[in-house]
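> coords please:
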Amino acid sequence: MIDQKKAEEAVYQLLSALGENPEREGLLDTPKRVAKMYTEMFAGLNEDPKDQFTAVFSEEHEELVLVKDIPFYSMCEHHLVPFYGVAHVAYLPSDGKVTGLSKLARAVEVAAKRPQLQERLTAQVATALEEALNPKGVFVMVEAEHMCMTMRGIKKPGAKTVTTVARGYYKENPDERRELLSLIRGN
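Below you'll find the predicted structure:
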């Protein structure tokens, strides 16, 4: 649970340390607003992506399930600035065990709402899906732009980082993984 008062004090101290006057008119409520924003942006700290798979059904479907272009926003844990993009989540059901499609997007959202690394976010979504459904295969791909590369440092707006995790069937079968990538890319 986020300590709202402590967060407000920290923002106040940061503004002061930067040479700003936190008491001036435009900044008076900034510590409160920033603390409230971080409470929303880090809401995933209190949740497990695996717990999002509450709707699991038995269905005679053991072919690919893919939800692509799931938008997300997260915060780089190294600089506390945003990174954002889309996630593509696929699985190959086992024993007809499927989940509600929105649950895949919810797992991405929960994993993203915390100080995060893109590589970890990708793996957390794959692990959550694997643990919840025990599918034959899982594939997660995340494409994101990192503001720590856009606003500061190397300053390369538009550069995208792509991370993937392939498990089970998709790790063992490169041809199937290529076909899946083709579906994701729209080829």
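> make it CA atoms for all contacts and neighbour counts henceforth
Noted.
> Excluding residues flanking it in the chain, which one is nearest the residue nearest the centre of the chain?
Taking CA atoms, centre = their mean as the criterion, Ala112 is the residue nearest the geometric centre of the chain, at 2.9 Å. Leaving aside its sequence neighbours, Ala112 sits nearest to Ser74 (CA to CA, 6 or more residues apart in numbering; 4.8 Å).
> Please give the element, helix or strand, for the one you found.
Taking DSSP states H and E as the definition, one finds Ser74 inside strand 65-76.
> Does anything pack onto that strand? Which helices or strands?
On a contact count with 3 or more CA pairs under 8 Å, 6 or more residues apart in numbering; DSSP states H and E, strand 65-76 meets strand 82-92, helix 101-112, strand 115-116.
> Of these, which is nearest Glu47?
helix 101-112 (6.6 Å; CA to CA).
> Remind me what that closest one packs against, helices and strands.
Looks like helix 101-112 contacts strand 65-76, helix 118-133 (3+ CA pairs under 8 Å, 6+ apart).
> Of all those, which one comes closest to Leu27?
strand 65-76 (22.8 Å).
> which residues are contacting the strand holding Ser74?
Applying CA atoms under 8 Å, 6 or more residues apart in numbering, the contact partners of strand 65-76 are 41, 81-93, 101, 104-105, 108-109, 112-117, 146, 148, 184.
> ok, now stretch 28-42?
Against stretch 28-42 from outside (CA under 8 Å, 6+ apart): 2, 4, 7-12, 22, 74-75, 113-115.
> Among these, name the buried ones.
If you count burial by 16 or more other CA atoms under 10 Å, the buried members of the contacts of stretch 28-42 come out as Gln4, Ala7, Glu8, Val11, Tyr12, Pro22, Ser74, Met75, Lys113, Arg114, Pro115.
> and for comparison, fold this next one:
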Amino acid sequence: MSTTKGSDGARGVTPLVVRADQLTGDDESPATEARGLEFENLVRRQLELLGEDPAREGLVRTPSRVARSMAFLTRGYNLRVEDVVGEGVFAEKHENMVMVRDIELYSMCEHHMLPFFGKAHIAYIPNGKIVGLSKLPRIVDMFARRLQVQERLTGEIAEAVQDVLAPHGVGVVIEAFHLCMMMRGVEKQNSKTITSALLGCFRDDGRTRDEFLRLAHTSGNGP
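Presented below is the predicted three-dimensional model:
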């Protein structure tokens, strides 16, 4: 299986599915079909190694379901920041902090291939440009839909916003629960992992940093 490196610096194996039509099954190219069958065979063999019978009623379609699920959960490998931002950058003289918080995210731990999930809070101080608010969650999803560690995910999001906008600074905080800690290993159900990435004035100016962290940790889900 080949290794790829995208323009954002991410490394990964060539994914099973690479476009939206392939995700929905509309792409019937021989290469896509062959990759799908290979993945299904791997899942079927895994079931056998677990002592299961892949031919029993409840598992007959499991290999194909798993293949499609993994394609969906790792679709970020074939997206670039410019793909998800598109034409969503605008000239604007606003000079104060812009923040989108409580962005839900779901990703897969690269160590155990188990999910982790939580929320991201993103802020930046514009330098003549702003980005459409929906683009920040899209950037989060692009990097989260890969095999990840939370520390790297946090930094990749911050660097992407920096690359797109060249703002005075960027701040990202992620709070997440990891199933690899909850359902195996230490089995701690309430341990939350918090990571941050601070660039520019968010790193260098204490008042900006403090304002961001205060807003990021303000409780409440409503407006």
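> Leu50 of structure 2 maps to what in structure 1?
For Leu50 of structure 2, the aligned position in structure 1 is Leu18, judged by TM-score structural alignment.
> From Val98 of structure 1, how far off is Leu64 of structure 1?
Between Leu64 of structure 1 and Val98 of structure 1 the distance is 10 Å, computed by CA to CA, to the nearest Å.
> What ranges does structure 2 have for its strands?
3-5, 11-13, 89-91, 98-109, 115-125, 129-131, 147-148, 169-178, 193-200 (DSSP state E).
> most tightly surrounded among those?
Highest mean neighbour count among those (mean count of other CA atoms under 10 Å): strand 169-178, with a mean of 25.
> Read off where it ends up in structure 1.
So strand 169-178 of structure 2 sits over residues 137-146 in structure 1, by TM-score structural alignment.
> one step back: trace the residue nearest to Ala112 of structure 1 over to structure 2, please.
For Ser74 of structure 1, the residue aligned by TM-score structural alignment is Ser107.
> and what of Arg106 of structure 1?
In structure 2, Arg106 of structure 1 lands on Arg138 (TM-score structural alignment).
> ok, its match - contacts?
Val84, Val85.
> if we can go back for a sec, Throw the helices and strands packed on helix 101-112 of structure 1 into TSV and include distance to Thr54 of structure 1, thanks.
Shown next, in TSV, are those (distance: least, CA to CA, whole Å):
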stretch	distance to Thr54 of structure 1
strand 65-76	17
helix 118-133	9
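> Tell me which of the ones you listed sits nearest to Lys155 of structure 1.
strand 65-76 (15.6 Å).
> now the angle from that closest one to strand 82-92?
160 degrees (axes from the mean of the first three to the mean of the last three CA atoms, to 10 degrees).
> what's the top helix by length along structure 2 packed up against?
Looking across structure 2 with DSSP state H, the single longest helix is helix 30-49. On a contact count with 3+ CA pairs under 8 Å, 6+ apart, helix 30-49 of structure 2 meets helix 62-73.
> quick one: what's aligned to Phe116 of structure 2 in structure 1?
Aligned by TM-score structural alignment, Phe116 of structure 2 pairs with Phe83 of structure 1.
> before we move on, what about Lys188 of structure 2?
Under the alignment (TM-score structural alignment), Lys188 of structure 2 maps onto Lys156.
> Just to check, its match is in contact with Cys148?
No: judged on CA atoms under 8 Å, Lys156 of structure 1 makes no contact with Cys148 at a distance of 9.4 Å.
> If you count surrounding residues, which of the two has more?
Cys148 (20 against 15; other CA atoms under 10 Å).
> Can you tell me, leaving aside adjacent residues, what's nearest to that one?
Spatially, and ignoring its direct neighbours in sequence, Cys148 of structure 1 is nearest to Val81 (6.3 Å; CA to CA, 6+ apart).
> Pretty sure the one you found sits against Met147.
Yes: between Val81 of structure 1 and Met147 a contact is recorded at 6.2 Å, counting by CA under 8 Å.
> Now do Arg214 of structure 2 against Gln148 of structure 2, distance only.
On the measure of CA to CA, Arg214 of structure 2 and Gln148 of structure 2 end up 27 Å apart.
> Look at Leu133 of structure 1 and say how many residues are nearby.
21.
> Let me see the contact set for the residue nearest to it when sequence neighbours are not counted.
Closest residue to Leu133 of structure 1 apart from its sequence neighbours, by CA to CA, 6+ apart: Lys97 at 6.5 Å. Lys97 of structure 1 is in contact with Val56, Phe57, Ser58, Glu59, His61, Leu133, Pro135, counting by CA under 8 Å, 6+ apart.
> Give me the distance between the residue lying closest to Glu77 of structure 1 once chain neighbours are set aside and Met37 of structure 1.
Spatial nearest neighbour of Glu77 of structure 1, excluding adjacent residues (CA to CA, 6+ apart): Pro115 at 4.5 Å. Distance, Pro115 of structure 1 to Met37 of structure 1, using CA to CA: 13 Å.
> again with Thr122 of structure 1
On the measure of CA to CA, Thr122 of structure 1 and Met37 of structure 1 end up 24 Å apart.
> Compare these two and say which is more crowded by neighbours.
Each of Thr122 of structure 1 and Met37 has its neighbours counted (other CA under 10 Å); Thr122 has more, 26 against 12.
> The more buried one -> structure 2?
Under TM-score structural alignment, Thr122 of structure 1 pairs with Thr154 in structure 2.
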